[in-house]
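A.B. asks: generate coordinates for the sequence data below:
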Amino acid sequence: MSNILILGAGRVGASVAEQLVQEHYHVTIVDEHAANLKGLQDRLDLRTLVGNAASPAVLEAAGARDADLLLAVTPSDEVNMVACKIAHELFNVPTRLGRVRNPDILARPELFDHGNFAIDHVITPAQIVTDYLVSLVETPEALQVLDFADGKAQMVVVRVEADAPMQGKTLSSLCQRLPNVDSRAVGIYRRNRYIRPDGDSVLEVGDEVFVLAAGKHMRKVIRELHGEERKIRRIMIAGGGNVGFRLAQSLQDDYQIKLIESNRERAAWLAEALPKTLVLAGDATDETLFDAEQIDRTDLYLALTSDDEDNIMSGLLAKQMGARKVIAIINRSRYVGLLQGSRIDVALSPAQATIGSLLARVRRGDIVSVHSLRRGAAEALEIIAHGKRATSRVVGRRIEELNLPAGLYIAALIRGDEVLMAHHDTMIEAEDHVIVFVDKKRGIREVEQLFAVKLGFL
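C.D. replies: I've put the predicted structure just below:
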């Protein structure tokens, strides 16, 4: 799969285009507004076209006949759906992904069948971001929580704190402290520099550790690396848009939720739709409102409006006034690295949170999931190994036989219900789900080649 056609040069479309160009895919991106395309054209090696994404003539001019995959992420659900249908009927594009946000449409999955709008995979960014945020609420010590094989294995990113049991100790001592728990640190980022961990690596305060373990054991591992935080009970959300509403809806049965919405008409609707949530009509940068609603007793403040500046300012204000933890959505991905780990504990780029579900469809091989890490600098992939020793570079071989390139790290295997941490003598079997960590984007092609099945395999 090498020719990718992207419809819509918004934040998601632009982020995916940038990522794919870095990996040497041939990318064409279409948007109705030339201004959205100019910046991409100036800094990336791709083709751009101004036009209506639902026009057969525009799609043909964009190269739909030769496209291996179409990604429709314009702001309009209807345009995305029609574009996928046209791509299927007129141009026989093999794989079509479309963004749909309208819950009325999402409630009718039959609309996406090949006989209707022919969307192979529906993308709902608001739900992806909501699920991401729920995982952070449920694991307050983590900066990121990644599930593999429906949660049988997890990778979490945690920051080493001064009072953590493992602070100042070597990684090998984790096995001594947790003798019945098999875990694997696959990466350490120290002052934004990647360190490949081994048993002699000494953990320092501020290190971001990427650690993998069976889901049932992860809490124990987190306590050793980070320490245990007080359970979250009181949550305040700023912004009652798609993400804020979905998050409150997901959490209101188990947490005390307050939701601030600046639009009074929207606030009234939210109050009816969320009976267990206290909805406040007001400005999330209003110090008086924070004081009246006891922000100093809030365990978690989430800034989820559509305005980056408001999210940054309200997040900083909430932290200053006593909120224990702050998470903010930041759409400008370059701001994320500047803000995370300061007074804003977790800065989240929606485009980066969404991109993994798209990349899983672009990558070659039987890839179950792709997780973008460190703002796209690294990836964790779940890949199913197929074939046999004669047709595969990995099946029937021990890890030490693979001669893995630098930056590519096989972390674990999931075999049935069993999670096996990878050691040098671990044998990969057919149909194993293999979890691979790649610390640099240039390693992705090597992963695809490693797991490719030779011709002749049936």
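A.B. asks: for the rest of this, base every contact and every neighbour count on C-alpha atoms.
C.D. replies: OK.
A.B. asks: let me see the ranges of the strands in the stretch 1-150 of the chain.
C.D. replies: When secondary structure is read from DSSP state E, counting those that start in this stretch, the stretch 1-150 of the chain shows strands at 3-7, 26-31, 47-50, 69-72, 95-99, 121-123, 142-148.
A.B. asks: helices or strands up against the second one?
C.D. replies: Under the contact criterion of 3 or more CA pairs under 8 Å, 6 or more residues apart in numbering; DSSP states H and E, strand 26-31 touches strand 3-7, helix 11-22, helix 34-43, strand 47-50.
A.B. asks: among the strands of the stretch 1-150 of the chain, which comes closest to residue 265?
C.D. replies: With CA to CA as the criterion, residue 265 lies closest to strand 95-99 of the strands of the stretch 1-150 of the chain, at 26.7 Å.
A.B. asks: my read: residue 97 touches residue 81, true?
C.D. replies: No - judged on CA atoms under 8 Å, residue 97 makes no contact with residue 81 at a distance of 9.2 Å.
A.B. asks: run this one through as well so I can compare:
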Amino acid sequence: MGCGRVGASMASQLDRMGHSVAIIDRNSDAFRRLPADFNGRKVKGIGFDRDALEQAGIDEAYAFAAVSNGDNSNIIAARVARELFGVEHVVARIYDPTRADVYERLGIPTVATVRQTAEHMMRHVLPGGTAREFMDPSGAAGLVQPDISPAWVGTTVGSLEERLEVRVAWISRGSGVVIPQAGTIIQEHDRLHLAATTQQLPAMQRALSRPPAQEV
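C.D. replies: Have a look, this model is predicted:
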């Protein structure tokens, strides 16, 4: 739902991957954002309206993404898709981070655009920070990408995990991804994605900002 920049991009990518896609928008001009070779269904209507959803094939949908520019519309559409039509995989884009937390606790996955964008921007403005890529709805744990001192280059993943009591989920290396083993060596320019509890984050970032020998 929503054929803005995000919705059009998602629909186009899914279409190119061979998935059956339908996109809903109340403004037919929005469909101009889609490529000329888009094979999916275009439905003009309100994204939480039952008729529009049925025209889009909601009864057969594997997943539903609500990415319009309105928080209320997105959350209503997500709830209708999940609760009325039984779509298992549902996500809503939410601008208000407080409301996003509430809906996460209700079991509706959300992407809090403002909060996540702000965190990534702050990380570039203030080096030595930690970008939170995913947080458990309870807030107890998450997946983060911290800044790491160059002094950690040459250290094994197993040594880092043992020192900090965290888990390295994967490493972004160049344009690729490495699923690490205990003996994987951390290289220059690696970006580590760590799973840790919220309580661990301050001590973890302090430790990673200094050489391993100074970590206490």
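A.B. asks: coming back round to it: could you dump the strands of the stretch 1-150 of structure 1 to JSON lines with distance to residue 404 of structure 1 and mean neighbour count?
C.D. replies: JSON lines is the format used below for the strands of the stretch 1-150 of structure 1 (distance: least, CA to CA, whole Å; neighbours: other CA atoms under 10 Å):
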{"stretch": "strand 3-7", "distance to residue 404 of structure 1": "28", "mean neighbour count": "25"}
{"stretch": "strand 26-31", "distance to residue 404 of structure 1": "27", "mean neighbour count": "22"}
{"stretch": "strand 47-50", "distance to residue 404 of structure 1": "34", "mean neighbour count": "18"}
{"stretch": "strand 69-72", "distance to residue 404 of structure 1": "29", "mean neighbour count": "26"}
{"stretch": "strand 95-99", "distance to residue 404 of structure 1": "31", "mean neighbour count": "24"}
{"stretch": "strand 121-123", "distance to residue 404 of structure 1": "32", "mean neighbour count": "19"}
{"stretch": "strand 142-148", "distance to residue 404 of structure 1": "22", "mean neighbour count": "20"}
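A.B. asks: residue 440 of structure 1 is nearest to which of those?
C.D. replies: strand 142-148 (18.2 Å).
A.B. asks: and the next helix or strand after that closest one, what's buried?
C.D. replies: For strand 142-148 of structure 1, the following helix or strand on the C-terminal side (DSSP states H and E) is strand 153-159. Residues of strand 153-159 of structure 1 classed as buried: 153-159 (neighbour count, 16 or more other CA atoms under 10 Å).
A.B. asks: in JSON lines: the strands of the stretch 1-150 of structure 1, plus distance to residue 262 of structure 1.
C.D. replies: Shown next, in JSON lines, are the strands of the stretch 1-150 of structure 1 (distance: least, CA to CA, whole Å):
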{"stretch": "strand 3-7", "distance to residue 262 of structure 1": "32"}
{"stretch": "strand 26-31", "distance to residue 262 of structure 1": "31"}
{"stretch": "strand 47-50", "distance to residue 262 of structure 1": "35"}
{"stretch": "strand 69-72", "distance to residue 262 of structure 1": "31"}
{"stretch": "strand 95-99", "distance to residue 262 of structure 1": "27"}
{"stretch": "strand 121-123", "distance to residue 262 of structure 1": "28"}
{"stretch": "strand 142-148", "distance to residue 262 of structure 1": "28"}
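A.B. asks: contact partners for the nearest residue to residue 212 of structure 2 once chain neighbours are set aside?
C.D. replies: Ranked by CA to CA, 6 or more residues apart in numbering and with sequence neighbours excluded, the top spatial neighbour of residue 212 of structure 2 is residue 152, at 6.3 Å. Shown in contact with residue 152 of structure 2 (CA atoms under 8 Å, 6 or more residues apart in numbering): 186, 208, 211-212.
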